[in-house]
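Asker: Need a 3D model of the sequence below.
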Amino acid sequence: MRLRPYAWMPWPLRWLARVLTVLLVLALVLAGVLVYTVRRSFPQVDGTLRLPGLSGNVDIKRDRWGIPQIYADTAEDLFMAQGYVHAQDRFWEMDFRRHVTAGRLSEMFGKSTIDDDKAIRTMGWRRVAEQELPQLAEPTRRYLDAYAKGVNAWLSANPDASSRSLEYSILKLQNSSYAPEPWTALDSISWLKAMAWDLRSNMDEEIDRALAATKLPRQRVEQLYPGYPFDEHAPIVTQGAIRHGRFEASARPAPTGTPALFQSAAGTLDRIPSTLGSGEGIGSNSWVVSGEHTKSGKPLLANDPHLSPAMPSVWYQAGLHCRRLSDACPFDVTGFTFSGLPGVVIGHTDKIAWGFTNLGPDVADLFLEQVKGDTYRYKDQWPKLTTRQETIKVAGGDPVTITVRTTRHGPLINDVIGDVKPSDGANAVALQWTALTPGRTADAIFEMNKATSWQEFRQAAASFEVPAQNLIYADTDGTIGYQAPGRIPVRAKGDGTWPVPGWTGEYDWVSTIPYDELPSVRDPDAGYIVTANNAVIDPRRYEPLLTWDWAYGYRSQRILDRLKQETDKGKIDAATMTAVQRDTRNGFAQTLVPELLKIDVAGPAAQARDLLKGWDGAQDQDSAPAAYFNAVWRHLLKLTFDDDLPAGARPGGGDRWYEVVGRLLDTPDDPFWDDTTTEQVKETRDDILRQALASGYQELADRLGTDVKAWHWGDVHQLTLTNGSLGTSGIAPIEALFNRGPFGVPGSKDAVDATGWNAQKGYEVTAVPSMRMVVDLSDLSKSQWINLTGASGHAFHDNYWDQAPLWTKGDLLPMQSEPVHTLRLHP
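Answerer: Predicted structure coming up:
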């Protein structure tokens, strides 16, 4: 007897069952296809593989987190293997980045990215990299070529989209003809321009000042950029001056050393305009403690760069080890790398360790220009503009051609950067930026990777020209140090804080600060060095202008205070360093909370305000006071300044606004307190504070309920790990494949645990400690690290975001873990 499925059912149900069965089968088939497609691109991590071009065997040992330690006998084999490993885990990220830096995103994504390409082609990042590459040292070029060979070996072994990554399979649905090109050394060098742009110092503030001046007189704009509080927040370097053309830590500044440029500011630092040089939320912490204060008697070094969150993280952890150290193979280095670039950017060798924070010098100026036809005015002449044609290929569309015009100051950018508008008799704006001149930063990376002493490290740092960084240093012999490198312009006139007329020639760059004159310190008396984008040195002891636009020292001073507290109690260890990295205290709470508690407020807002009584300023995920304080702070900023400023110049938050509001609290009738939209009423400080208390309560009550004690900061202060390409596609199912979160996080902007957010937009996290590292120079095997996401760039791989839960808690992993996979590459 033949069994007939569903025979017992009435025919309508039989029909429905058959349809459901077919749909289930199709769903299973599609799921199987998806699983196959996803897993096919996962890297091989065990066994052996042939890699043409190697001169000997290379071993790649990975721990459970997918972090590779690479062992080779020659430097070229080492970097070739690094290229192969980066491609295994992150080739889509690398390919996407090189299209960004070349202004070729439209070749991948079509017309939606044309404006991005226009902007980058106008600045000419890749053109500069083309000029830079032949100027690099011969070993650097060899290492770059070896790295490219490794990437291309992987690319050749994975010829179709599904074997490369899930992103390529999805891109095929939109752009079926796209195929990645072979990797080149130029692709690696171009990435350094993107890094420099992200850390480009105060250009955003320069634009913001000009925007604010469209609604306010200049004097009131400068009130929003107060001077650095040197008496309250120490600079990085507290001793030394320039003597005989060199910065010497023991030198005293000359009594007449304040130049005319600083005369108006020397008497009162309040008038110095300043903000975070690298943009809202972007910064970093680093510090080093000498063996004088440690339990081991050797230095400890900590670093956590603050960058925009990315999925996967911008960093890739790796170790690069020559099996036998020699002049031909001098590398034994572990740390954080950039996929697409050989070498280690931040980390330690077998003898030294180093970290970065953004120095934030003023290395970009906007010049207002007068252009007529194909000429521009300069003094009494009208020289010709330099012009070039740039053709942008567009997937699914016709090519787009733009004409890039350049003056002696740089490319004209007002047509491609929306917030840059000509004014004051000008009809164009040029950008002069140090990164648009070829440099040798790539040389510096390899030189630092093989340095064995403070002298060799300083020599290597001399080539680290853009972006200018604060470098901290420690070694196994016990030395600690700080060095400020970078190409920093010297201006004939002006300080770079406002756009200036280019046609007068008065504000031209005339030179750069010599490297030997840049601030440096070795083994300071205090026994520790802290950098957190704060002022490098008091301008009253140092003549060359670095910038006026620093962070205001709330993070750096908190770190200094914590270190002093801990070292006063006794010797410290790595656990102390980690605890300081996790510090969430809000540095402005001690100023603002007492003023809020003085305000009479009625109704439910009074219960919320009572949360602030006795609050210590800690901003943990579960904190109700932190949630309410930050809501009040957000509304206080918006109520005080949004009516006075154009949209592009309104406060996002951060320690510049701590200083601005802190000073306004002492002047209750200042015009900024008045709400200009209420014509019949003149508000004062207390009116705005009262309204901020009420508005902060109402916002959180609407979102979290009326039980104020049940509010949690992490319920509104949340991080979404967003893929930088397809994660913002606007197509929800595709975004769900690549994005992770949201999840609550502690901290806030300008806490040491700096999880930034923008007061204009909400509490969602916009900047994070992108990694954390603590290096123990007494035993490098005890050093620790954590990445924001994970090693893998493949969605659904076990190592795609496996470090994120640990990162959220502030936990660290050992930098040397037991390997669980071994892959041998052979010629």
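Asker: From now on I want contacts and neighbour counts done on CA atoms only, so please keep to that.
Answerer: Noted.
Asker: Nearest the geometric middle of the chain, what residue?
Answerer: Nearest residue to the geometric centre of the chain (C-alpha atoms, centre = their mean): Leu307, 2.7 Å.
Asker: Now Asn285. Nearest residue, chain neighbours left out?
Answerer: Excluding the flanking residues, the one nearest Asn285 by C-alpha to C-alpha, 6 or more residues apart in numbering is Ala532, at 4.4 Å.
Asker: what does Glu818 give?
Answerer: Closest to Glu818 by C-alpha to C-alpha, 6+ apart is Asp63, at 5.8 Å.
Asker: could you pull out the strands for the stretch 601-750 of the chain?
Answerer: For the stretch 601-750 of the chain, the strands defined by DSSP state E, counting those that start in this stretch occupy 718-721, 740-744.
Asker: for the shortest one, packing partners?
Answerer: Using 3 or more C-alpha pairs under 8 Å, 6 or more residues apart in numbering; DSSP states H and E as the contact criterion, the neighbours of strand 718-721 among helices and strands are strand 740-744, strand 765-769.
Asker: Make TSV out of those and add distance to Asp208.
Answerer: As requested, the helices and strands packed on strand 718-721 are exported to TSV (distance: least, C-alpha to C-alpha, whole Å):
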stretch	distance to Asp208
strand 740-744	31
strand 765-769	19
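Asker: Tell me which of those strands approaches Glu222 most closely.
Answerer: strand 765-769 (26.2 Å; C-alpha to C-alpha).
Asker: now that closest one: how far from the chain's centre is it?
Answerer: 9 Å (C-alpha atoms, centre = their mean, to the nearest Å).
Asker: Show residues contacting that strand.
Answerer: Outside strand 765-769, the residues that touch it by C-alpha atoms under 8 Å, 6 or more residues apart in numbering are 281-282, 284, 304-309, 717-720, 753-758, 788.
Asker: and what of stretch 439-447?
Answerer: Against stretch 439-447 from outside (C-alpha under 8 Å, 6+ apart): 132, 135-137, 140, 189, 343-345, 457, 460-466.
Asker: same check, this time on stretch 170-186
Answerer: The contact list for stretch 170-186, computed with C-alpha under 8 Å, 6+ apart, reads 95, 107-109, 126, 129-130, 133, 141, 144-145, 147-149, 151-152, 155, 161, 395-396.
Asker: Proceed likewise with the subsequent sequence, for comparison:
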Amino acid sequence: MIRIFRWLLRIFGALVCLGLIGLGIGYWFLARSLPDYSEDFTISGLSAPVEIVRNSNDVPHIFGSSDADVFRALGFAHAQDRLWQMTVLRRTAQGRLSEIFGERTLATDAMMRRLDLYGIAQRSVQAQDEQTQAALRAYADGVNDWIRQINLGARGRGAPEFFLFSNEIAAWQPADSIAILKLLALQMTSKAQDEVLRARMSLILSPEQLRDILPDDPQAPVMALPKYSELAPGVVPQYTPIRMAEDPLSPFHAAPFAGASNAWAAAPSRSAAGGSLLANDPHLPFSAPTIWYLARLTLSTGSVIGATIPGMPLILSGRSDGLGWGLTTAYVDDQDLHIEELSADHPGEYRTPDGWAPFRTERSIIQVKDAAPVTITLRWTDNGPVLPPSQFDAGTVTPPGHVMSLSWTGLQENDTSMTAAMGLMRAHDKTEAMEAGRLYVAPAQNLMLADQDGIALQTVGAIPARDARMPAQGRLPSPGWQPENRWQGIQPYENNPRQVDPPSGMLGNTNNKTVDRPFPDHVSFDWGDTERIQRWLSLMDAREVHTRESFIEAQQDTVSTTMRTILPLIGADMWFTGEAAPEGTPERMRQRALELLAAWNGDMNEHMPEPLIAQAWLSALQDRLIRDELGPMADQFAHIEPVFLERVFSDTDGAAAWCDVVQSAEKETCTDMARESLDDALLWLSEHYGRNIESWRWGDAHQATHDDPVLGNLPVLRYLVNIRQSTSGGDDTLNRGLTKARGPDPFLNVHGAGYRGVYDFADPDSSVFVTATGQSGHPLSRFYDDLGGLWRRGEYVPMSLDPELARAAAVGITHLTPP
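Answerer: The predicted structure follows:
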């Protein structure tokens, strides 16, 4: 027996040793792809030596004697830190994800082929001006320089993910950068989904109910619309649930996740130090690493510093010595769906204003890992590509004998958005910056500007010119053969919203409505915010003059206007009513919750229980109000709709009718619905977080999900690559943390400010910025998540153009030298 025990002990010890050796070998192989930031390289094609100085936060400061050399070095640095991320973005735009991920991404690939984003990007290269083409070529050369080093130097295949998936890395091309910009444009619009949703709702709701659940901005009159059944006869209401894009690799997002942002600026007259101020925090889905990458470029027109996206040679939000710029999603109505009638005699033809015409068709083969290739037929009409019925659930509102096509500004051939963005980096003041925006096509953005003398807000991007006779006004799918439904080109750039040096000295945008113009000059009917702008106005008006610190304070503000407005309405008949209930009863829990909420100021602080109670209550209340009318379609309204709840509990235009459950014999009141919803919410919370209300924390439920989109769902690896942080804020706070709203963890923070910057032109080198994770995409790097803690705590790192400051604390200096 002792001998057996000894042998078992020896075998166990041997297995442990073998395991440790295996882990050591695995770590050695994976660590080989970590770049040495102090390594020097000989690079053919450079005109002179280039320095890449990585400061203490791994932010590269690039110094070269020509712009081409600087852009080449940026491509090199991007590839060193984010090659896998860049490869996935490129494959997404090309429709080639399934080659490495299999059938999981087949639907995404098929849709990307139908849109032909990559083909349009290839054809757009020659449309760029000479400087931009040179920059794109130099940047691609820099990426390929690093790929060449990987192939020659046994550098762990370039990233750990290449050990698990295909390690074939095609050479980078100038079109790849344009394709990534178009991919960003696709991610930041949801107007097609909005049209399908409105059409589905119009088939099952009265016009009054539709106005309640899909309201226009309350500051504008509601526009009358035709019934969708009149536009598309033969459509039968379908109640199948909306299929949301759950795959993190998918670029298609519903409205709440389709891009947001904050930006505001103060003129010198409203600045305590006498210099213009600008703050910007773009909102996109969270990931690890974040999509953003900080960099400084020394160009012939002056140094620029700020946020880039790996794959593009652009500072998208940042500053130079004399100009700062930031971006917010403009919510331009840049997409229209068209119902195309098929010929009964010739299936390959569709109806046009001039009769029947053939589709433009092409066959495309999608290679699928571990499966047979899939061949799809791509079809285009004069209005745009034909969508499959599953995309946006368009098939649920498409009449028999018809298909749906998409018009979108992002499909414009010869897209010069890259040239516009390059011109912005080279601009010296707001006037030059606004002129550069003339060439911008997609995504439509609000460009916030600040220079030494003043501030400006300019909407850039193409706005469709629609016919004033268009019955649906671009809000519903419309017959594509009717001339009045077709686009009449693009509106003149001079029609885009613009504000320069307003008398108030303050400009701001939180995706709120920028103009109130009648159709067809309306810009949009659906905006991204009605709540954050109210909080911003109160914070800005609270001070006569502002400082960098007051702008940071506003960026970090977590007070919810929604909670301050809605809770008094829904609890009007519930506060302090009834006798004290016995401990341990549901009634006592309800009373305790109401006591906490009555004393709460609406601050969505991660350490408090009140935000969790309020969020769960309003979510349960909204679902209870709409579930009987909408059935499974209620799932589409998972996020709290503040304007809807305010209309119901204020009984605006009879909206309180939503409180009555249609199927029940009794007539329920809004107070009944509020009370029962609170009980539902408290029951759910007690099951998940225990019965002690005081121990609940919003941050436990509202964790920021900086997850790896590829490895983040794999056992064991998920704990190494995903970055989870307890966070404050909520759906409608300036420090926005949009909740997932679905699934077993509905309050996870999945979308927000992955980048924050505050630029102070009284002392430009005191400007600051930060990203949500870190610079490196390598999980073994110390720069993978080092900025995440600062981001969570509301801290920043210096945004200085002083080269000596960068060198003083450099973690490495890379020299690129010509032979």
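Asker: Only whichever of the contacts of stretch 439-447 of structure 1 are buried, select them in PyMOL.
Answerer: To isolate in PyMOL the members of the contacts of stretch 439-447 of structure 1 that are buried, counting by 16 or more other C-alpha atoms under 10 Å, one can use:
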select buried, resi 132+136+140+189+343+344+345+457+460+461+462+463+464+465+466
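Asker: Counting only helices, which of the contacts of stretch 439-447 of structure 1 make the cut?
Answerer: Judged by DSSP state H, the subset of the contacts of stretch 439-447 of structure 1 located in helices is 132, 140, 189, 457, 460-461.
Asker: Just tell me what Gln619 of structure 1 corresponds to in structure 2.
Answerer: Gln619 of structure 1 maps onto Met604 in structure 2, with residues paired by TM-score structural alignment.
Asker: and if you look at Gly553 of structure 1?
Answerer: With TM-score structural alignment as the criterion, Gly553 of structure 1 lines up with Thr530 in structure 2.
Asker: Quickly find the element holding the closest residue to its match other than its chain neighbours.
Answerer: Closest residue in space to Thr530 of structure 2, ignoring its immediate chain neighbours: Asn512 at 5.9 Å, by C-alpha to C-alpha, 6+ apart. Assigned by DSSP states H and E, Asn512 of structure 2 falls within no helix or strand.
Asker: residue in structure 1 matching Asn512 of structure 2?
Answerer: Here Asn512 of structure 2 is matched to Asn534 in structure 1, going by TM-score structural alignment.
Asker: same thing with Pro642 of structure 2?
Answerer: Per TM-score structural alignment, the equivalent position to Pro642 of structure 2 in structure 1 is Tyr658.
Asker: Nearest residue to that match in space, please, no chain neighbours.
Answerer: Here the residue nearest Tyr658 of structure 1, using C-alpha to C-alpha, 6+ apart, is Phe588, at 6.1 Å.
Asker: Can you tell me the number of residues neighbouring that neighbour?
Answerer: 20 (other C-alpha atoms under 10 Å).
Asker: What lines up with it in structure 2?
Answerer: By TM-score structural alignment, Phe588 of structure 1 lines up with Thr562.
Asker: what do you get for Arg377 of structure 1?
Answerer: By TM-score structural alignment, Arg377 of structure 1 lines up with Arg351 in structure 2.
Asker: Could you give the separation of the one helix or strand that match maps to from the chain centroid?
Answerer: Per DSSP H and E, Arg351 of structure 2 falls inside strand 349-352. Centroid separation for strand 349-352 of structure 2 versus its chain: 36 Å, with C-alpha atoms, centre = their mean.
Asker: swap in stretch 266-282 of structure 2?
Answerer: A distance of 26 Å separates the centroid of the chain from that of stretch 266-282 of structure 2, by C-alpha atoms, centre = their mean.
Asker: same question, stretch 667-683 of structure 1
Answerer: So, by C-alpha atoms, centre = their mean, the centroid of stretch 667-683 of structure 1 is 37 Å from its chain's centroid.
Asker: Helices of the stretch 151-300 of structure 2, residue ranges please.
Answerer: 174-187, 191-204, 207-213, 228-231 (DSSP state H, counting those that start in this stretch).
Asker: packing partners for the second one?
Answerer: Counting contacts by 3+ C-alpha pairs under 8 Å, 6+ apart, the secondary-structure elements packed against helix 191-204 of structure 2 are helix 228-231, strand 335-341.
Asker: can you count the residues close to Thr431 of structure 2?
Answerer: Residues lying near Thr431 of structure 2 (other C-alpha under 10 Å) number 14.
Asker: Sorry, wrong one. I was asking about Arg517 of structure 2.
Answerer: By the other C-alpha under 10 Å criterion, the neighbourhood of Arg517 of structure 2 contains 12 residues.
Asker: Tell me how far it lies from Ala220 of structure 2.
Answerer: Distance of Arg517 of structure 2 to Ala220 of structure 2, computed by C-alpha to C-alpha, to the nearest Å: 10 Å.
Asker: Same question for Leu678 of structure 2.
Answerer: 32 Å.
Asker: cool, and Arg123 of structure 2?
Answerer: Using C-alpha to C-alpha, we find Arg123 of structure 2 at a distance of 41 Å from Ala220 of structure 2.
Asker: cool, and His522 of structure 2?
Answerer: 11 Å.
Asker: which neighbours do those two share?
Answerer: Taking C-alpha under 8 Å, 6+ apart as the contact criterion, the common neighbours of His522 of structure 2 and Ala220 are Asp516.
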